[in-house]
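**Student:** have a look at this prediction, sequence included:
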Amino acid sequence: MSKIITETPRLIIREFNLDDVQAVYDFNADERVNLYTGDAGVIKSLADAERIIRDIWLTEYLQFGYARWAVVLKQTGKVIGFCGFKNDYRINETDIGYRFAPEYWGQGFATEANQACIDYAKAHMDLDYIVGDVVDRNHASINVLKKLGMNFNKKFQSFGFMIQRYDMYLKS
């Protein structure tokens, strides 16, 4: 059983485990999911999904106490995506992010899940500051970051994309 991080009325947010390999593959399978992520094509097989869980998320849970978390739809028990934080060594910041299978887009899950993560972080984690980087053409994700109360910080070029960075201080 994976550690449950937090819950919302519709979602359970928990740590990933190796039983989630098929789900991780499934929610990354549609090329639209990774269109603006900079890691399109990273998960092409179940072995790739297992590697991400084992070598990245499970390792980061041990190293930092957090990494991306599984988003489980309470109604079905199905893992529909991920949410939460990543210690991003490339930018020396903690990034908030999410990814969902397309059939769950436009239903408020990204905002709901990440607001729960922010609330959890404020109460239980030693995080003072988070960023959210989004490709400037990804208007839906920009709207999510704004709904979370994040503020525009700057624009920059990365991985061939124009990125907008939003940020938020968690401690006052």
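**Tutor:** Happy to help now that I have it. Source: prediction; values computed, not measured.

**Student:** contacts, neighbours, all on C-alpha from now
**Tutor:** OK.

**Student:** which ones are touching the residue lying closest to Phe85 once chain neighbours are set aside?
**Tutor:** Nearest residue to Phe85 in three dimensions, chain neighbours excluded: Ile96, at 4.5 Å (Cα to Cα, 6 or more residues apart in numbering). Counting by Cα atoms under 8 Å, 6 or more residues apart in numbering, Ile96 makes contact with Cys83, Gly84, Phe85, Lys86, Asn114, Ile130, Val131, Gly132.

**Student:** ok, and for the strand or helix carrying Arg165, which residues are buried?
**Tutor:** For Arg165, the element it lies in under DSSP states H and E is strand 161-169. By neighbour count with 16 or more other Cα atoms under 10 Å, strand 161-169 contains the buried residues Ile163, Gln164, Arg165, Tyr166, Asp167, Met168.

**Student:** for comparison:
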Amino acid sequence: MSEGTQRGTNTLTVNQVAALCGRSTQWVHHLAKAGFVQKQGKNEYALVAVIRGVIAYYEDLQSKNSKTAAASRATEARTREIELRIQERMRDLIPLEDARAVVSEMAALVRAEFQGLPARYTRDMQDRRKLEQEIDGAFDRLSRRAEEAARSLETGRTDLEAEREA
């Protein structure tokens, strides 16, 4: 095989490269201008250089897209964090510790009121003990339910009914 014949089979024109890649000749010129493909002559490209250049171009494009996606996720996370801080400042959102403190304080007030109820209700010690037992039982049941709710909030699961059935 002569050098001219071999060169002819390994060299493509800009139109052949465009047809091979399913792109326009402008796209091929853009690849060459961007340094992905080296020209062999006027509007001629080596087949191997075209293949390597097209692969390099798409790898570079994929890398840029991956970096863009990561930057987009980071931007979305920062935006979400800012939104949460704004909601917290507007008191639309409160820290879990603050919510627990308020609930505990209210529960203590309710318990104190109900514990004084038997003494205010009757002087009969037998009736008073019976009423105290009923109130203590009610508070035990409420306490267990509150603990379930707290566990559910900590795990992010808010469907308490589904949790109880499971």
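**Tutor:** It's in. Fair warning: this is a prediction, and the values are worked out from it, not measured in the lab.

**Student:** quick one: TM-score?
**Tutor:** TM-score for the superposed chains, counting by TM-score structural alignment, normalised by the length of the second structure: 0.19, backed by 57 aligned residues with a Cα RMSD of 5.6 Å.

**Student:** which residues in the first structure form helices?
**Tutor:** Assigned helices in the first structure, in chain order: 21-29, 46-51, 58-64, 109-124, 139-147 (criterion: DSSP state H).

**Student:** quick one: list the elements packing against the third one.
**Tutor:** What that stands for is helix 58-64 of the first structure. Packing contacts for helix 58-64 of the first structure, counted by 3 or more Cα pairs under 8 Å, 6 or more residues apart in numbering; DSSP states H and E, involve no helix or strand.

**Student:** next: the fourth one.
**Tutor:** Helix 109-124 of the first structure is packed against strand 4-7, strand 78-88, strand 93-100, helix 139-147, with contacts defined by 3+ Cα pairs under 8 Å, 6+ apart.

**Student:** try 10 Å
**Tutor:** strand 4-7, strand 11-14, strand 68-73, strand 78-88, strand 93-100, helix 139-147 (3 or more Cα pairs under 10 Å, 6 or more residues apart in numbering; DSSP states H and E).

**Student:** Ser158 of the first structure is nearest to which of the ones you listed?
**Tutor:** Nearest to Ser158 of the first structure, of all those, is strand 78-88, at 14.1 Å by Cα to Cα.

**Student:** and that closest one, what's buried?
**Tutor:** Val79, Ile80, Gly81, Phe82, Cys83, Gly84, Phe85, Lys86, Asn87.

**Student:** ok, back up a step: any chance of the contacts of Ile96 of the first structure in CSV, plus distance to Ile12 of the first structure?
**Tutor:** Shown next, in CSV, are the contacts of Ile96 of the first structure (distance: Cα to Cα, whole Å):
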residue, distance to Ile12 of the first structure
Cys83, 11
Gly84, 12
Phe85, 16
Lys86, 19
Asn114, 12
Ile130, 22
Val131, 23
Gly132, 22
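
**Student:** ok, Val17 of the second structure touching Val50?
**Tutor:** Yes - using Cα atoms under 10 Å, Val17 of the second structure makes contact with Val50 at a distance of 7.4 Å.

**Student:** what do the two both touch?
**Tutor:** Both Val17 of the second structure and Val50 are in contact with Thr11, Val28, where contact means Cα atoms under 10 Å, 6 or more residues apart in numbering.

**Student:** biggest helix in the second structure by residues?
**Tutor:** helix 47-89.

**Student:** elements contacting that helix?
**Tutor:** helix 3-10, strand 11-13, helix 14-21, helix 25-33, strand 39-41.

**Student:** Leu73 of the first structure: which of the helices of the first structure is closest?
**Tutor:** That would be helix 109-124 among the helices of the first structure, by Cα to Cα, at 9.4 Å.

**Student:** what are the buried residues along that closest one?
**Tutor:** For helix 109-124 of the first structure, the buried set under the neighbour-count rule, 16+ other Cα under 10 Å, comprises Phe109, Ala110, Thr111, Glu112, Ala113, Asn114, Gln115, Ala116, Cys117, Ile118, Ala121.

**Student:** can you check stretch 18-30 of the second structure too?
**Tutor:** Ala18, Thr25, Val28, His29.

**Student:** any idea which of the residues you listed is closest to Lys39 of the second structure?
**Tutor:** His29 (9.4 Å).
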